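Chemist: Sequence and predicted structure, then a few things I'm wondering about:
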Amino acid sequence: MKTHFIAIGGSAMHNLAIALKDKGYHVTGSDDAIFEPSKSRLEKKGILPGEMGWFPEKITSDIDAVILGMHAHQDNPELAKAKELGLKIYSYPEFLYEQSKNKTRVVIAGSHGKTTITSMILHVLNFHQKEVDFMVGAQLEGFDCMVKLSEDHDFMVLEGDEYLSSPIDLRSKFLLYQPNIALLSGIAWDHINVFKTFDDYVEQFRKFVASITAGGVLVYNEEDAEVVKVVENAENYFRKIPYKTPEYEIVNGKVHLKTEMGDVPLSVFGAHNLLNLEGARHICHTLGIMDEDFYEAIMSFKGASKRLERVEREDNGTLYKDFAHAPSKVKAAVKAFCEQFKNEKKYGFLELHTYSSLNPVFLEQYDHAMDGLDEAIVFYSEDALKIKRMEPISPELIKEKFKNENLKVFTNAEELHAYWNTLDKTEGVYLMMSSGNFGGLDLMK
């Protein structure tokens, strides 16, 4: 099968391209910019574009599938050529469905926790040498690629994202998967640039639950009121399995899960991660993994990439990085960090740089998000606001919205880096929350 990727360099797109190459497909692609690690990974597989840019002449009538990434625009010249030739154009999730429509599809959705839950499930299955197809949004230990596609596996585990499918398909990605087994971890307003109201955002999850196949299964977080509301109001027929935070205790800085089989020591921490773990356990149970086998495997799970991930520093200082940027994720990460390091001086850094997080209306959602930290620091770039053509935001407004008068606010990367360099990283513990890089800050030094 001959496939062409428009915007091949994205974190999700390049993994799918590699997976198809490994499956034996003929793969080509284009992009106007490709960064690491996508660049070297595509190059290693021999599918890195020879030059950057869009080339309509690459689009020929013998292409079986054009896969369109979100990074491309509606007026992309390669897209125009594909339409002109009448080629089949897929969004990323639409193509994944095509690859899995004859399999049992397991879709993990929710505003927060979906990457970690998907990662936990895959870790357990891999530990017990149970092979499945999958797509997950983070690099996992023991896995070479974030996408696996085959002809012979019976199951496909998919991380279900509520963001848009492609520039020409404005449906939420997870609405295309039609799950047989689903999980809903939580609902907290995100992507305000697309979903203008909270109800508009919740509507995507209503549609997701409605898309579960007849007689399917939904595992859901019963501690989230919005999730419960969506589940209770669903009109389609499926089996409902609720889950909640399991009992645990922290002994000598290590989390121990309390189970009927005794205490299970874990390598992850935080109540939200234990809630994620419980959801993963229920999904694994539907896939034939008994609790004893689940606990045996989960003890060695060290976390998904950039989800409360320990950074090995040269000075052995205690520093964790977390992908958290949405309010619910920030609150969960801070709470977990404060619980884990009760007796240490705790520094928390948060970078605001998404459209949602820099929107004055949405900033209300961050109230008390940094509470419990001894030193709370928020960074956003005034230059980034200009690039995004957004109105300036004052540090005073940030403090007001966070309801934290002691918040330190930096709007200039150089000033942030200067402050960072004054801190002795061997004193106290550090939590770095961002989907960016704090203006190029080196967390290793």
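Modeler: Cool, the structure landed. Numbers count the residues shown, from 1 in each chain.
Chemist: switch to C-alpha atoms for all contacts and neighbour counts from now on
Modeler: Will do.
Chemist: check contacts around Arg281.
Modeler: Ile121, Asp291, Phe294 (CA atoms under 8 Å, 6 or more residues apart in numbering).
Chemist: hmm, I was thinking of Gly303
Modeler: Thr116, Ser119, Met120, Ser267, Val268, Glu309.
Chemist: How about Thr60?
Modeler: Ala82, Leu85.
Chemist: Check Leu358 too.
Modeler: The contact partners of Leu358, by CA under 8 Å, 6+ apart, come to Leu352, Leu385, Ile393.
Chemist: Using the three-state scheme, assign it.
Modeler: With DSSP: H, G, I helix; E, B strand; the rest coil as the basis, Leu358 sits in coil.
Chemist: what about versus this one:
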Amino acid sequence: MRVHFIAIGGAAMHNLAIALHLKGFKVTGSDDAVYEPSKTRLNKHGILPKAEGWHPQNITKDLDAIILGMHARIDNPELLRAQELGLKVYSYPEYVYEQSKDKLRVVVGGSHGKTTITSMVLHVLNYHRKDFDYLVGAQIAGFDNMVKLSGAPIIVIEGDEYLASPIDRRPKFHLYNANIGIISGVAWDHINVFPTFESYKNQFSLFIDTITPNGTLIYCEEDDVLKDLVNLHQFKNKLEKIPYHTPLFEIKSGKTYLKTKQGELGINIFGKHNLMNLNAAKLACEKIGLSNEEFYEAIVSFAGAAKRLELLAQNETSVVYKDFAHSPSKLKATIEAVKEQYPDRKLIACIELYTFSSLNEDFLEEYAGTMNGADIAIVFVDEKTFFQKSLKPFSENKVIKAFSNDKIKFFNQAEKIKGYLESLEIKNTNLLMMSSGIFGGIDLVTLAKSMLKK
């Protein structure tokens, strides 16, 4: 098979390209810019484009498929050439389905927790040496690639609700046709694509209808929006519906223990949102054929998904975490998790607003009250981000009003927030740095270690 990737440098795209290359496909690709780590990883496998840019001569009639990434535009010269030749153009979720339509497909959807649930299922399957394929949205320990496609009978897919491609405006998770579909919760996101909460919620109703007849829907019943959505849904297909909730647990000296039929079980993750994620993963593993005992045996060694409450540094009195939390629901849940885990310590919580949704003035009010659980609450927006995304900057007063918290401290320059953090006394205090961005290039590990040395 000969496959060409338009916009090969994207996180998902380059991982899929590597997966197909390892499967024996002849893979080529193009992009107007390829950044790290994609550049090194593509080069390692010999599929890095020889020159940057779009080259219509790359598109020939003998190609079996074109895979189009979101980074490309609808007037991309290579896309136009492929359409002129009548070649089949796939989005990457479409092509993943093509490669997995004969497998048992587990698709993990939801506004939050997708990567963690997917990572947990992969960890458990890997621990028990099961044969499976996967697609996950972050690099995780024990896996060289974020995508694997082989002859395995099972595939576990993190199902993003963002759009499939510039010419396919369906959310990615609608294209996988899950046998087992998981929804972790519904909290408005992607305002640039779904301008109202109702339009966003509808994507999850549509996802339910993509689950194959006699398939399974696993959903969080503690999410009131999702619970109502499922209860009111007019099911087109006959499905098994399995609700889940927070399992029984106890926190002792900063460590979480699950209360199971086999007794107390110490685990490495914490926070109610992560324990709900764990229950979703357990139910998915049960449907795949693993027992509860096998699940618990494996999950005790799960250290967490990348950038999800990732430990940067610690000493006897303080811990510094980095987390991917950026939406209102994720922000609130992550702050609550750290406070619950360490009730006797103060918490400094810092969020970088980076996504299009978080930088939208109309959406900003969704953050009201989300940082009230922190002792010191900090909001950072790199002033360069507004310029890069062609967005109108908003003021400190706008942020304080939107968060409904007059104690919010606002910064828009990386050096200033770094200096402020370094000035803080951190004894008997934890620090939580949350962003889907890069905090203006601040080296968070170095910052964390220097703060703990004081």
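Modeler: Arrived safely. Since the structure is predicted, the reported quantities are computational estimates derived from the model, not experimental observations.
Chemist: quick one, helices of the stretch 51-200 of structure 1?
Modeler: Assigned by DSSP state H, counting those that start in this stretch, the stretch 51-200 of structure 1 shows helices spanning 77-84, 92-100, 114-127, 198-210.
Chemist: Please work out which of the ones you listed is packed deepest.
Modeler: Most buried of the helices of the stretch 51-200 of structure 1, by mean neighbour count (mean count of other CA atoms under 10 Å): helix 114-127, with a mean of 24.
Chemist: Can you tell me the number of residues neighbouring Ala33 of structure 2?
Modeler: 14 (other CA atoms under 10 Å).
Chemist: name the element it belongs to?
Modeler: Assigned by DSSP states H and E, Ala33 of structure 2 belongs to no helix or strand.
Chemist: check contacts around it.
Modeler: Gly9, Glu52, Gly53.
Chemist: Return the members of the residues you listed classed as buried.
Modeler: Gly9 (16 or more other CA atoms under 10 Å).
Chemist: returning to that earlier point: name the member of the contacts of Leu358 of structure 1 with the most neighbours.
Modeler: Result: Leu352 is most packed of those (other CA under 10 Å), 23 neighbours.
Chemist: Nearest spatial neighbour of that residue, chain-adjacent residues omitted?
Modeler: With sequence-adjacent residues excluded and distances taken as CA to CA, 6 or more residues apart in numbering, Leu352 of structure 1 is closest to Tyr380, at 5.1 Å.
Chemist: Pull the number of nearby residues for that neighbour.
Modeler: 24.
Chemist: do the same with Glu36 of structure 2
Modeler: Glu36 of structure 2 has 10 neighbouring residues, counting by other CA under 10 Å.
Chemist: secondary structure class for it?
Modeler: Here Glu36 of structure 2 is recorded as coil under three-state DSSP.
Chemist: Distance of the most centrally placed residue in structure 2 relative to Ala305 of structure 2?
Modeler: Nearest residue to the geometric centre of structure 2 (CA atoms, centre = their mean): Thr115, 4.7 Å. From Thr115 of structure 2 across to Ala305 of structure 2, the span is 7 Å (CA to CA, to the nearest Å).
Chemist: what do these two both touch?
Modeler: With CA under 8 Å, 6+ apart as the test, Thr115 of structure 2 and Ala305 both reach Ala138.
Chemist: end-to-end on stretch 333-348 of structure 2?
Modeler: 15 Å.
Chemist: and it, which residues are buried?
Modeler: 333-342, 345-348.
Chemist: Kindly report the same for stretch 358-376 of structure 1.
Modeler: Residues 358-360, 362-373, 375-376 are the ones in stretch 358-376 of structure 1 that count as buried (16+ other CA under 10 Å).
Chemist: now stretch 300-320 of structure 1
Modeler: Those would be 301-311, 317-320, for stretch 300-320 of structure 1 by 16+ other CA under 10 Å.
Chemist: Stretch 28-37 of structure 1 too?
Modeler: So stretch 28-37 of structure 1, judged by 16+ other CA under 10 Å, has buried residues Thr28, Gly29, Ser30, Asp31, Ile34.
Chemist: Relative to Lys196 of structure 1, how far out is the last one?
Modeler: With distances taken as CA to CA, Ile34 of structure 1 is found 30 Å from Lys196 of structure 1.
Chemist: try the first one
Modeler: Distance check for Thr28 of structure 1 against Lys196 of structure 1: by CA to CA, it reads 36 Å.
Chemist: which residues sit in contact with the residue nearest to Ile211 of structure 2 when sequence neighbours are not counted?
Modeler: Ranked by CA to CA, 6+ apart and with sequence neighbours excluded, the top spatial neighbour of Ile211 of structure 2 is Ala178, at 4.8 Å. Neighbour list for Ala178 of structure 2: Leu104, Arg105, Val106, Val107, Thr210, Ile211, Thr212, Gly215 [criterion: CA under 8 Å, 6+ apart].
Chemist: Kindly recompute the last result at 7 Å.
Modeler: Ala178 of structure 2 makes contact with Arg105, Val106, Val107, Thr210, Ile211, Thr212 under the criterion CA atoms under 7 Å, 6 or more residues apart in numbering.
Chemist: I am assuming the third one contacts Val156, so please confirm or correct that.
Modeler: What that stands for is Val107 of structure 2. Yes: with contact defined as CA atoms under 7 Å, Val107 of structure 2 and Val156 form a contacting pair (6.1 Å).
Chemist: between those two, which one's more packed in?
Modeler: Between Val107 of structure 2 and Val156, counted using other CA under 10 Å, Val107 has the larger neighbour count: 29 against 25.
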